[in-house]
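Engineer: Structure for the following, please:
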Amino acid sequence: MSAYTVFRLAGEAHAGWYAVAAAAAWVVVRASRTRYAWRNLGERDNGSPLLRDWLILMAVLAVMRAATGEFPAFHLVLAGLVVCLPLAAACQGLTHRHLLARRRSGRGVRRALVIGEAAALDGLVNHLARRIDHAFVVVGVCPVGDDDPHLVAPITGRLDRHTPAQPSDDSSPVLAAARRLQVDLVFVVSGPSMAAERLRRLSWAVHEDGRPLVVVPGMTEVAQRRVNVSSLAGLTMLHVAPPVRRGAALLLKAVTDRVGAAVLLVLLAPVFVAVAIAVRLDSPGTILHRQIRVGRGGRHFSLAKFRTMVANAEQLRCELAGTNEQDGLMFKIRRDPRITRTGRVLRRFSLDELPQLFNVLLGHMSLVGPRPPLPDEVAKYNEVEVRRLSVKPGLTGLWQVSGRSDLSWDETVTLDLRYVDNWSPAVDFGILRRTVRAVLVGNGAY
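Structural biologist: You can find the predicted model right below:
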């Protein structure tokens, strides 16, 4: 519609046909890049695929104009289609939310049968059960060996631990279970007892039965863009790229942080003044509360926040230690008596975090990253948790947009490490976009 309006206002005689051609080209571009496939439709992404598709559309339309000479000038096409990006992103977001709602009610899912050793079955099935950002529900398992998994999913068959002489000894119980349960696909968790030639022969039978087979390697929380598949000497190999730690992407992040912080500080100057007055009038004490936090590489820096607690909050923390509601290293109380009336409002909308924009401007922090920890928390970190310090802490992050204080310590660490390992500019953009909604909703803000 926007393209038709622009073409019409520009006096194009065939505005309607041009708009139809542009819409058809958009559908073709999206379809050719499998955006409408079951595994991609409605799934949350960080906006990067959508932007790439839009750029390809512009290139396709430019080629059409060069080949036929019958399409509007490029500046008209750009003006008419620039609205497509936010509209497409909004439609994708609505589709994603619709799919999540259907999955929560047990609809819009794909029935899966899982094969593997007992311990591996426990790991995969429990992992899938904890999350809803996928389209699979496990309706049955086929353990390899005599051990039983500790799962709610029924055991619908069992394979011998040793490779059988005949492939049908494996395929018969698997196909019988798949047909009985009407599964859409078969997961195989690879392991010592289910790999190489045995797995290959099982795939023959599953594919001939008309069902997809998905092999699950023993890796988690690795973004798809970091994994490449190759074949060497008849072996299938996964190449895992290292996390981004240098190069143009990191330079772009640094520039975006500094420029973004400077712009926000100017735009939000009236908010700073209003909040400062409210803090001063509400309770005695300083306007800003300063703490030493730990940044990238273990370097300490002074972090500033608008004060949301009474002046002697740190002294009272020792008295309240027994009421800590967090199960890990962080100290959180849902109804913390130290928080002032103004402080509750500031925390509800994360306004107390705004002075950290100065930390971003100074290079201590980033706009997006893990939560900046306290030194006494870091002193208790194990070898896994210390990896959180591989990147700059952030003003917002996966922790902020996924529940904040409602998350357990283990969930917080998992989210932070997922970000540390899979960071990219597109991921940052997606988190910033989700932060707006998280702040307005206020879940877990206390």
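Engineer: going forward, measure contacts and count neighbours with C-alpha atoms only.
Structural biologist: OK.
Engineer: ok, Arg347 touching Ala445?
Structural biologist: Yes - if you go by C-alpha atoms under 8 Å, Arg347 and Ala445 touch, sitting 6.0 Å apart.
Engineer: which residues in the stretch 201-350 of the chain form helices?
Structural biologist: 248-267, 269-282, 313-319, 341-348 (DSSP state H, counting those that start in this stretch).
Engineer: Return the angle between stretch directions for the first one and helix 269-282.
Structural biologist: An angle of 60 degrees separates the directions of helix 248-267 and helix 269-282 when computed by axes from the mean of the first three to the mean of the last three C-alpha atoms, to 10 degrees.
Engineer: who does helix 248-267 touch, helix- and strand-wise?
Structural biologist: On a contact count with 3 or more C-alpha pairs under 8 Å, 6 or more residues apart in numbering; DSSP states H and E, helix 248-267 meets helix 356-362, strand 366-368, helix 425-441.
Engineer: deepest of these, which one?
Structural biologist: strand 366-368 (a mean of 27; mean count of other C-alpha atoms under 10 Å).
Engineer: tally of neighbours for Asp209?
Structural biologist: The local packing of Asp209 (other C-alpha atoms under 10 Å) involves 12 other residues.
Engineer: Now the second one, please; I'll put the structures next to each other:
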Amino acid sequence: MVSDASIIVMSCLAVAVLVRARSIHIIAAYTGVAMLWILLLVLCRTRSPQRIGVGSKEYKRLIDATAIVAGTTAVIAVGTGNTDLRILIFVGLPAGLACLLIERWTWRKWLWRKAREGRALSQVIVVGCASDIDYVIRQLGKNAGPAYRIVGLLSAEPAVSDTAENGIPWFSGLDQLEMIIPILGADSVIVAGPLDGGNASLKDLSWRLEKSRTQVIVVSSLTNVAGPRISVRPVEGLPLMHVDLPSFSGGHHIVKRAMDIVLSAVALLALAPLLGVLALLIKKDSKGPVIFAQERIGTNGQSFKMFKLRSMVVNAEEELERLQSKNQGSGLLFKLQDDPRVTKVGAWLRKFSLDELPQIYNVLRGDMSLVGPRPPLPKEVAKYEGHVGRRLYIKPGLTGLWQVSGRSDLDWEEGVRLDLYYVENWSVTGDLMIMWRTFKVMLHPVGAY
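Structural biologist: Reported below is the predicted structural model:
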């Protein structure tokens, strides 16, 4: 919190110097804004242990708190006619917010480094049946980062061995829980699934752990619903969980489209020289056009031409049938790590995702969005089963959760799960984080072939 307060004070002080504030009233106003800003960071719980280090909620709360400060200051500025406060709104607050976001990102990088050393914000024991425990281990291993470190496992049924595959100690019997908590140094218990005895067992467990001040974390069965869509409303001691319906239109989609237009237009202008150089390299490397156009399926099943820099030989589509027997992918996807159709230049274009750059034009045209589900081929859509077609409820993206979570290393089921999660739970803040993660993946590619 000290670092947050320092940034806020320095931002307000810098504007005070800029406007050469000498009046005691102006200095008092700037001091009041700084104190309000610090207070709102606390009230908005921007450093909540449940939010810090992982996900976009921490950044979103920073932005929300700053927006409230800006709105309050704007009302005061209009009411008093104080032009110096307007300068603080349009210069000091945006600059301070940018510095706060960079500071939080820097702390997050430090926390992730500590996580790789085996340290985390919370040491947890996972409780439940073996299958539920295995699922939680897999998910936390991929996504928890510095938030949780699993120090022990506890199942109701007898354990197969004393340790799991990754060396985590495994215990049997819920009656041992209070004994192993201090031994393992745990501060939280994750209940991975339903316990024998139902809700009564869960209530009894939480009461037993009160003495050791151990937090109880319950894994929800709503595994693909994001937190902002869930709210709890107690009615006479009965906690009712409300799940908001996903929205596929409305104001936030207008904001998303506006962001697509502005950022794609700027990107096309900035990347024009690079695209020219890449075009020359492709022409020199192999025969054929620079741009490869392919039919893809967009929102509500509408087809469009998706553009890419050509990274394969001209007759790649005809060669595909011959290579089907070597397919390394699962489900409806074709994957081949050492695909003979890829050209020399195409290999490193694909490695760093540079072949995707022309899709920025698709974004500007409105066929795609900067962030969204993977754009599918018509033959894939024709074989969709169950709820997979929900991927088409919003525009496909130039990047997405699939792009920053392993790309070609993902199997079909995991790719579909990520796309469906995004479709129902996306947010502008989340999109900005995915764009940032995409930039990092392009510099350090994983699963790109």
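Engineer: out of the helices of the stretch 201-350 of structure 1, nearest to Ala24 of structure 1?
Structural biologist: Shortest distance between Ala24 of structure 1 and these, using C-alpha to C-alpha, is found for helix 248-267: 33.8 Å.
Engineer: how distant is the closest one from the center of its chain?
Structural biologist: A distance of 22 Å separates the centroid of the chain from that of helix 248-267 of structure 1, by C-alpha atoms, centre = their mean, to the nearest Å.
Engineer: counterpart of Ile190 of structure 2 in structure 1?
Structural biologist: Using TM-score structural alignment, the equivalent of Ile190 of structure 2 in structure 1 is Phe187.
Engineer: what packs against the strand or helix carrying that match?
Structural biologist: Phe187 of structure 1 is part of strand 185-189 when elements are defined by DSSP states H and E. Secondary structure elements in contact with strand 185-189 of structure 1, counted by 3+ C-alpha pairs under 8 Å, 6+ apart, are strand 110-116, helix 118-130, strand 213-216.
Engineer: switch to 6 Å and redo it
Structural biologist: strand 110-116, strand 213-216 (3 or more C-alpha pairs under 6 Å, 6 or more residues apart in numbering; DSSP states H and E).
Engineer: Which positions within the last one qualify as buried?
Structural biologist: By neighbour count, with 16 or more other C-alpha atoms under 10 Å as the criterion, the buried positions of strand 213-216 of structure 1 are 213, 216.
Engineer: Identify the residue of structure 2 aligned to Asp209 of structure 1.
Structural biologist: In structure 2, the residue paired with Asp209 of structure 1 according to TM-score structural alignment is Ser212.
Engineer: do you know how far the alignment partner in structure 2 of Ser302 of structure 1 is from Pro358 of structure 2?
Structural biologist: In structure 2, Ser302 of structure 1 lines up with Lys305, judged by TM-score structural alignment. The gap separating Lys305 of structure 2 from Pro358 of structure 2 is 11 Å, by C-alpha to C-alpha, to the nearest Å.
Engineer: So these two - more neighbours on which side?
Structural biologist: Between Lys305 of structure 2 and Pro358, counted using other C-alpha under 10 Å, Pro358 has the larger neighbour count: 20 against 15.
Engineer: ok, the more buried one - contacts?
Structural biologist: By C-alpha atoms under 6 Å, 6 or more residues apart in numbering, Pro358 of structure 2 lies in contact with 307-308.
Engineer: any idea what it aligns with in structure 1?
Structural biologist: Checking TM-score structural alignment: Pro358 of structure 2 goes with Pro355.
Engineer: so how far is Val189 of structure 2 from the match of Asp209 of structure 1?
Structural biologist: Ser212 of structure 2 sits at a distance of 11 Å from Val189 of structure 2 (criterion: C-alpha to C-alpha).
Engineer: how close does the match of Pro358 of structure 2 get to Leu288 of structure 1?
Structural biologist: 8 Å.
Engineer: got it, and Thr220 of structure 1?
Structural biologist: Note on Thr220 of structure 1: its distance to Leu288 of structure 1, by C-alpha to C-alpha, is 41 Å.
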